[in-house]
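Colleague: Any chance you can model this:
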Amino acid sequence: MFEWMAWTLPVAVFFTCIVLMLVGMTVWEIKSPTTLRKGWLPMATTRGDRLFIGLLLAAYVNLVFVGLGEKMVGWFGLEQEPSVWISFVVSMALLALVMRKG
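Modeller: Got it, this is the predicted structure:
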């Protein structure tokens, strides 16, 4: 069923985190309905809005990191491409920032 996708450990962890966030956000919304609030994003958002924006940013960070991986070897004189765990940590930190301050 999932043979079409390259299920590496980082990919599995990334998608598992997304599923856990969606489940957690659903439970949180049922227990405590959200209200609009204005953070540093240019619009008033709910928790769900901030999660969606944060997930989009996380996906873009990971795609850019994978796309520039080979170039980073030349730019920084590395022996091999940097680990995708770096982009995972950066994207989750960015998601947490958007959820907290956005």
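Colleague: Could you use CA atoms for every contact and neighbour count after this?
Modeller: Will do.
Colleague: my read: V61 touches S91, true?
Modeller: Yes: look at V61 against S91 with C-alpha atoms under 8 Å: they come within range, at 6.0 Å.
Colleague: If you count surrounding residues, which of the two has more?
Modeller: S91 (22 against 18; other C-alpha atoms under 10 Å).
Colleague: Show the contacting residues for that one.
Modeller: For S91, the contact set (C-alpha atoms under 8 Å, 6 or more residues apart in numbering) comprises 57-59, 61-62.
Colleague: give me the element it is part of.
Modeller: helix 84-101 (DSSP states H and E).
Colleague: Kindly report the same for V11.
Modeller: helix 9-31.
Colleague: Also G69?
Modeller: Here G69 is assigned to helix 47-76, by DSSP H and E.
Colleague: Could you list the buried residues of that helix?
Modeller: Buried residues in helix 47-76, counted by 16 or more other C-alpha atoms under 10 Å: 47, 50-55, 57-59, 61-62, 65-66, 69, 72.
Colleague: if we can go back for a sec, now tabulate the contacts of S91 in JSON lines and tack on distance to L22.
Modeller: JSON lines is the format used below for the contacts of S91 (distance: C-alpha to C-alpha, whole Å):
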{"residue": "L57", "distance to L22": "16"}
{"residue": "A58", "distance to L22": "15"}
{"residue": "A59", "distance to L22": "15"}
{"residue": "V61", "distance to L22": "20"}
{"residue": "N62", "distance to L22": "19"}
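Colleague: Would you do the same for the sequence below? I want to compare the two.
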Amino acid sequence: MEKQKLPNSTLILVFGIISIVTCCCYGVLGLIFGVIALILANKATKLYMESPENYEGYNNVKTGKILAIIGIILNVLYLGYTIFLFSTIGMEGIQEMQEQLLEQYGQ
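Modeller: The predicted structure is shown next:
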């Protein structure tokens, strides 16, 4: 019998990469992609463990799962930092910091 490709194996890998790349979007967008990739990876892993001789592409699933976990950690840290900034200095303070950075590096 011919081996089938695991469902969503490439999508899991892509979502894992996107979760890391988008961690600078206040931690929300990358967190969504990371959680989706992790859920899909767990489903694909269950399917593969039931009959490993029928499927290929498990390396993409493992790599995507690792990238999703790293992306989730980065996004949670960045989201916590963003919440900390908003709760301590507020929006006005963040805008002042941005203006100072623009003045400092703009010249």
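Colleague: Overlay them and tell me the TM-score.
Modeller: Put the two chains on top of each other and the TM-score (TM-score structural alignment, normalised by the length of structure 1) is 0.39; 54 aligned residues with a C-alpha RMSD of 3.2 Å.
Colleague: What about G24 of structure 1, how many residues nearby?
Modeller: Residues near G24 of structure 1, counting by other C-alpha under 10 Å: 12.
Colleague: how close does it get to I30 of structure 1?
Modeller: 10 Å (C-alpha to C-alpha, to the nearest Å).
Colleague: From the centroid of structure 2, which residue is nearest?
Modeller: S19 (2.1 Å; C-alpha atoms, centre = their mean).
Colleague: so the nearest residue in space to that one that is not next to it in sequence is in which element?
Modeller: Closest residue to S19 of structure 2 apart from its sequence neighbours, by C-alpha to C-alpha, 6 or more residues apart in numbering: G30 at 4.0 Å. Secondary structure from DSSP H and E places G30 of structure 2 in helix 29-50.
Colleague: to the chain's geometric centre, what's the distance from that helix?
Modeller: 11 Å (C-alpha atoms, centre = their mean, to the nearest Å).
Colleague: what about L67 of structure 2, how many neighbours?
Modeller: Using other C-alpha under 10 Å: L67 of structure 2 sits among 24 other residues.
Colleague: Give me the contacts around stretch 13-20 of structure 1.
Modeller: Under C-alpha under 8 Å, 6+ apart, the answer for stretch 13-20 of structure 1 is F88.
Colleague: Would you mark the buried spots in that stretch?
Modeller: Buried residues in stretch 13-20 of structure 1 (16+ other C-alpha under 10 Å): F14.
Colleague: that older thread, closest one of the contacts of S91 of structure 1 to V98 of structure 1?
Modeller: Nearest to V98 of structure 1 among the contacts of S91 of structure 1: L57, at 9.2 Å, using C-alpha to C-alpha.
Colleague: how close does the closest one sit to W85 of structure 1?
Modeller: The gap separating L57 of structure 1 from W85 of structure 1 is 16 Å, by C-alpha to C-alpha.
Colleague: for K101 of structure 1, same thing?
Modeller: 24 Å.
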